[in-house]
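> Turn this into a model:
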Amino acid sequence: MMSKSLSIKTIVAIGIGSAVYVILGRFLTIPTGIPNTNIETAIAFLAFIAVLFGPIAGGLIGLTGHALKDALMWGSVWWSWVFVSLFIGFFIGLFVSKIKVEEGQFGKKEILTFNLIQVIVQIIGWGILAPVLDILIYAEPVNKVFTQGLVASLSNIISVGVLSTILLVSYAKTQSRGSSLTKEN
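Just a heads-up that it's a prediction; the model follows:
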């Protein structure tokens, strides 16, 4: 049953996260000069939310946010890249589950762990999966899609490395590192 696996908080996060993904993907991208390949703040937001809410929320926000963005911007959905957004959100959320940012833990070790994971996940996603799926689904030219994949990998690694790290460090500072309340006798 879905209610046992997803809390109301996670379901709300998926809805709001998908809407924010669409807005960021529509209005806060920086063109790279490579066709249909931008520096995406939406991916940085996706990584941040995946750390906070886990792999299911991360994956579903990547899926719905990217699909809605494509449909609204282009009138159709580029499913190979939508799948990669799902992959990115899911696997960043899965592999960083030991980081306890909600407990105020996001120091040098966690920053290094988070960024190592996001680099690996994005290289696999944008550098391998997206081009291969573009070739298999859309019969796109090999050179074109691997160039796009390389640029998308590098630009999203930088975007997540900078923006998500800043968001996670800032968020961790707002969280309690333990109970500051003591019982008086």
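
> CA only for contacts and neighbour counts going forward, please
Fine.

> can you give me the strands for this protein?
When secondary structure is read from DSSP state E, the chain shows strands at 29-31, 38-40.

> got the ones you listed as a markdown table, with mean neighbour count columns?
Compiled in a markdown table, those are given as follows (neighbours: other Cα atoms under 10 Å):
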| stretch | mean neighbour count |
| --- | --- |
| strand 29-31 | 13 |
| strand 38-40 | 22 |
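
> Residue 168: which of those strands is closest?
Taking Cα to Cα, strand 38-40 is the member of these nearest to residue 168, at 17.4 Å.

> Export the strands of the chain as TSV, with columns for distance to residue 95.
Putting the strands of the chain into TSV (distance: least, Cα to Cα, whole Å) gives the following:
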stretch	distance to residue 95
strand 29-31	26
strand 38-40	21
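
> Go through these and name the closest to residue 5.
strand 38-40 (30.1 Å).

> Following up with a second sequence; could you model it the same way so I can compare the two?
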Amino acid sequence: MNEKYPTWLTNHVKEWAKKRLTTVTLCSATGNELLEVWYYGDLLTINGEPQLYIVPSYFAPELVTARDPESGEEFVVFDGGRHGYDNMFCDEHDLDELERRTLKRYEIPASKLILELGYSIDYEDEKEIFDVDKDGMVELINGERMSWEQVKRDGIDYIALYYVNEEGKQVQILDNELA
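Sure, this is the predicted structure:
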């Protein structure tokens, strides 16, 4: 697979490119790329920038979803309590807290959403430390099992979310270095 992106985004990627980082344009299952952003977490101003960044709350990691205003479909863009290398192999979270996260709408109109994804871990070089079993499965820190191929796709160590504003400029609203 040349177009490498996390499995939780299957059916929600309209464009894929390998630039400095893997970059994808999101869409609903019907192909609509004008999406609303919904989130759990806090909003933070950084260095006087006009936009607010989505960050974890004191109680639980951030959760970001996209909602198609036409169809009502909603899908997870990033779950700071479940997605990425650290959540797969290092960090444990209170499952009750993860389930209690309620979403609020990020106050922008439905917009084109672009993700940057970082894959800096060389999984093939480090395969022996992951204890891949004879069936090609790996046990995650939470006890779940995942195929080795899925680990390589879902084990991102960086994610950033941008929306495209009315002037066509990309505005960053999430920056999460996971490793």
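
> so what number do they get for TM-score?
For this chain pair, the superposition-based TM-score is 0.26 by TM-score structural alignment, normalised by the length of the second structure; 79 aligned residues with a Cα RMSD of 5.3 Å.

> nearest to residue 11 of the first structure, of the strands of the first structure?
Closest among these, using Cα to Cα: strand 38-40, at 23.8 Å.

> And the helix or strand residue 171 of the second structure falls within, what's buried?
Under the criterion of DSSP states H and E, residue 171 of the second structure resides in strand 170-177. Using 16 or more other Cα atoms under 10 Å as the test for burial, strand 170-177 of the second structure gives 171-176.

> do the same with stretch 66-74 of the first structure
By neighbour count with 16+ other Cα under 10 Å, stretch 66-74 of the first structure contains the buried residues 66-70.

> With stretch 87-95 of the first structure instead?
87-95.

> List the contacts of that stretch.
For stretch 87-95 of the first structure, contacts defined as Cα atoms under 8 Å, 6 or more residues apart in numbering pick out 46-47, 50-62, 117-118, 121-122, 125.

> Which helix runs longest in the second structure?
helix 148-154 (DSSP state H).

> so what secondary structure elements neighbour it?
Helix 148-154 of the second structure sits against strand 137-139, with contacts defined as 3 or more Cα pairs under 8 Å, 6 or more residues apart in numbering; DSSP states H and E.

> farthest-separated two in the buried residues of strand 170-177 of the second structure?
Longest span within these, Cα to Cα: 171 and 176, 14.9 Å.

> Number of residues surrounding residue 99 of the second structure?
9 (other Cα atoms under 10 Å).

> Residue 147 of the first structure now?
16.

> Check for me that residue 17 of the second structure belongs to a helix.
No. Looking at residue 17 of the second structure with DSSP: H, G, I helix; E, B strand; the rest coil, it is strand, so not inside a helix.

> Name the helix or strand for the closest residue to it other than its chain neighbours, please.
Among residues not flanking residue 17 of the second structure along the chain, residue 23 sits closest, at 5.2 Å (Cα to Cα, 6 or more residues apart in numbering). Assessed by DSSP H and E, residue 23 of the second structure sits inside strand 22-26.

> cool, residue 78 of the second structure as well?
strand 74-79.

> got the contact list for residue 23 of the second structure?
By Cα under 8 Å, 6+ apart, the contact list for residue 23 of the second structure reads 16-17, 114-117.

> Pull out the buried members of the residues you listed.
16, 114-117.

> Export those residues as a markdown table, with columns for distance to residue 149 of the second structure and secondary structure.
A markdown table is the format used below for these (distance: Cα to Cα, whole Å; DSSP: H, G, I helix; E, B strand; the rest coil):
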| residue | distance to residue 149 of the second structure | secondary structure |
| --- | --- | --- |
| 16 | 19 | strand |
| 114 | 24 | strand |
| 115 | 21 | strand |
| 116 | 20 | strand |
| 117 | 17 | strand |
